[in-house]
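A.B. asks: Just the structure for this:
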Amino acid sequence: SFTLNQQVLFLLFHCIASSWTVKVPSTVKALVGSCVVIPCSFDYPSPQKVVRQFTGIWADETSHVIYHPEERKALVQYRNRTKLVGDLHGKNCSLKIDPVQTSDKGPYHFRIEIAQYNNYSYKENAVSPAVLVLKEEARLGDSVSALCSVSHTCPEFPPHFTWSHAGQKEVQHKIEGALWTTTSTLIFQVGHSDHNKPLECTVSHRGGTQQTANTVLSVKCKTLYCHIYIYIGVSIGAALLLLSILLLVVARK
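C.D. replies: As a prediction, the model looks like this:
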C-alpha cells in the first residue's frame, strides 16, 4: 500500500503530467510570399476513456478562426492558405501558412476539441509571426538580415553555419514531414566598406559535407545618400541538402 507521502507525490505527478498545456514559440519569422510553419505541441488531462476524434482549430486574439478543418468556418482571408500539418493524435498542432501576407501578424492561439470529452483554447500561449518583406536595396546604416536555410534529415546533429561577415547570429529549427529545416540569420549594418564585398554562408554537416551560398553586396552612393544593391548567387551541392540564401531589409528602430 502507498504511504501518505507516496500518495501525495503520485497525485502531484499526475497533475503535472496531465494538464491543458501547449508549447509554441512566442514569435516566428515569416517571409511575405513564402510559407511559414508554426511549431506546436499540446497536452490535455488524461480522460478515463479512449478518445479518438480530435478537431484542431487556430484563432486570432479576437477568437476569429484562421484555420478549421471545415474551411467555410475560417475567415475568408485565411482560406486556402492555412493548413494543420501536425498529427493531433500525436499531440502535434503545428500550423502552416502559405503564402504569408503582410497582415499575418497574429497573435494566434490553438484550440483543441475532443469529442465526448472536453474542449480547450490555449489563449495564454499565443504566437505572433514577425513578417518580413523582401527588398532589393537598403540605405547606408540600415540593419540587413541575411537568411541561410538548409533542409536535412538528422535533427540529432544539426548543421553548423559559418558567415563571412561579422554580425549578430540566430539559429532556428523546424520540421515539416520527414525533413528538418535549420535557418541561420545574420544581422548587420550596411557600411561603405561593404561595397563589392562577398557575403558567404557555409553549411557544414555531420560527416564533413559542406555547402556554400554566396552573394555580392554593391553599395552605390550619390552625394549624401547611399544604397546597397543585392545580387544573389546560390551554390547547390548534394541532392538532399537544399541550400538557399535570402537577404531581407529590416527597418531601423
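A.B. asks: Every contact and neighbour count from this point should use C-alpha atoms.
C.D. replies: Noted.
A.B. asks: Cys15 falls within a helix, correct?
C.D. replies: Yes. Under DSSP: H, G, I helix; E, B strand; the rest coil, Cys15 falls within a helix.
A.B. asks: Another for comparison:
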Amino acid sequence: MVKEGIKEDCNYSSVSLLCLPSANAVGWNIEVPESVVGLSGSCVLIPCRFSYPENGKTYTEFKGIWLKGNEESTVFHTDASNIIDSFKGRTSLNGDLGKKDCSLKISSLSSSDAGSFIFRTEIKDLDKYTYKNKEKKEIVSLTVKETPENPNVSVEEEVTSGKPVTATCAVSHSCPSDLPKVTWSHDGKQSSPSQPQNHGQWKLTSYSLTFTPSREDHNKHLSCTAEFKGKTLTDYKTLKVKCKSPPLSNTIVIYSISVIIMIKMFVFKILSFKTVITTIHFVISDVQELYFFFQNNTI
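C.D. replies: The predicted structure is shown next:
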C-alpha cells in the first residue's frame, strides 16, 4: 500500500516530535502493509520502501528512524544511542536506505512490542520527513501472537512396505532467519528446508523426510514436531501400509516343477510302445509318487 506522508518543518528530537505538517508533501511516499503479525519469542519483518523528491539530484547520506506509538519511543535509529533501552540490540534495518529500502526487523518479540509504528528519514542536503497516513496517524500496526499455527504433515494415503516414500511438513512462521526446529518420529533422510513462501502475513517453509515404511508401521503415526522458542506443536498422519506381493516360496516352486516333470513322464509312458500292463504299472507308480508328494509337501 502506498501512503502519503506528512512533512514537518522542525528539527528531530528523540524524545518528542511535535511539529505541524507542511502543505507541501509531493514526492514523499511510502509502501508498507497496514499491519503485520509476529510470533512471540521469534522475530518479525516490517517490509518498507520509501520515496522522496529527488529533483534530478543524487543523495548519499540517509538516517533511518522508526518510532513507536505516540512518537516518543525510538525503536530504531541510525545512531544506536538514540534507541530506547527495551529495543536496543533487537532492531535493525533489513535493507539499504540508499536503495529506498526501510524494512525493519525486530527480534525476540514480546507482547509489549505490539502497537503502532512510524518511519522517518533524514536526508542530507534535502530534508527531514516523517511518513504518516492522511489522518496523521501510524502507518503500520504490529500484533504479537503467542501461539503459532500447527504444522501440517502430508504423505501418501497408502504406502507400500519396502518402497521409499517422501513426506512433507509445512510450518508457518514470522521470521525466515529464525526457523523453528523440526523433528520427525520416523528415521529417514531429511532434506534442507524449502525457501520460505508467502503465507498471508507469515512465511511457509516445508521440510521433507524420505523413509522406507515397513509392515510394522501400519496404523502408526508419522509425526512432525516444530519447536518455536519453547513452544512445541505437533501434527501427524496415520500410515496405511500395504505389503508387496510375496515371492513364491521354495516349496511351491519345487512342487510346480515336480508336477510338470511327472505329467510329461506320464504322457510319454502312455504313448510308448510298452505293454499295457507295464504302462498301468508306471501309472500306478506315478500316482503313488504324487500321493506321497502331496502328503509330505502340504503348503
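A.B. asks: Fetch the TM-score of the aligned pair.
C.D. replies: Here the TM-score for the pair of chains, by TM-score structural alignment, normalised by the length of the first structure, is 0.51; 152 aligned residues with a C-alpha RMSD of 3.6 Å.
A.B. asks: Tell me the secondary structure at the equivalent of Asn55 of the second structure over in the first structure.
C.D. replies: Aligned counterpart of Asn55 of the second structure in the first structure: Pro47 (TM-score structural alignment). Following three-state DSSP, the label given to Pro47 of the first structure is coil.
A.B. asks: For the residue lying closest to Pro47 of the first structure once chain neighbours are set aside, give its distance to Thr55 of the first structure.
C.D. replies: Among residues not flanking Pro47 of the first structure along the chain, Tyr117 sits closest, at 7.3 Å (C-alpha to C-alpha, 6 or more residues apart in numbering). From Tyr117 of the first structure across to Thr55 of the first structure, the span is 12 Å (C-alpha to C-alpha, to the nearest Å).
A.B. asks: shared neighbours, these two?
C.D. replies: Common neighbours of Tyr117 of the first structure and Thr55 are not found (criterion: C-alpha atoms under 8 Å, 6 or more residues apart in numbering).
A.B. asks: Counterpart of the residue nearest to Pro47 of the first structure over in the second structure?
C.D. replies: Under TM-score structural alignment, Tyr117 of the first structure pairs with Leu126 in the second structure.
A.B. asks: Could you count how many residues lie near its match?
C.D. replies: By other C-alpha atoms under 10 Å, the residues close to Leu126 of the second structure number 15.
A.B. asks: contacting residues around the residue minimising distance to the centre of the second structure?
C.D. replies: With distances taken as C-alpha atoms, centre = their mean, Thr205 lies nearest the centre of the second structure, 1.7 Å away. Thr205 of the second structure sits next to 170-173, 193-197 when contact means C-alpha under 8 Å, 6+ apart.
A.B. asks: Could I have the buried ones of the residues you listed as ChimeraX selection syntax?
C.D. replies: This is how ChimeraX selects the buried members of the contacts of Thr205 of the second structure, with burial counted by 16 or more other C-alpha atoms under 10 Å:
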select :170,171,172,173,196
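A.B. asks: Nearest to Ser92 of the second structure among the contacts of Thr205 of the second structure?
C.D. replies: Nearest to Ser92 of the second structure out of the contacts of Thr205 of the second structure is His173 (C-alpha to C-alpha; 19.1 Å).
A.B. asks: Is the closest one in contact with Lys203, as I believe?
C.D. replies: Yes. Using C-alpha atoms under 8 Å, His173 of the second structure is in contact with Lys203, at 5.4 Å.
A.B. asks: ok, back up a step: let's see which of the contacts of Thr205 of the second structure end up in helices.
C.D. replies: Of those, none are assigned to helices by DSSP state H.
A.B. asks: Among the contacts of Thr205 of the second structure, find me the one that's closest to Phe228 of the second structure.
C.D. replies: Nearest to Phe228 of the second structure among these, with distances taken as C-alpha to C-alpha, is His173, at 8.6 Å.
A.B. asks: contacting residues around stretch 39-50 of the first structure?
C.D. replies: For stretch 39-50 of the first structure, using C-alpha under 8 Å, 6+ apart, the contacting residues are 15, 17-25, 86, 91-95, 117, 174-175.
A.B. asks: quick one: terminal-to-terminal distance for that stretch?
C.D. replies: For stretch 39-50 of the first structure, the first-to-last residue distance is 26 Å (C-alpha to C-alpha).
A.B. asks: Understood, closing this out.
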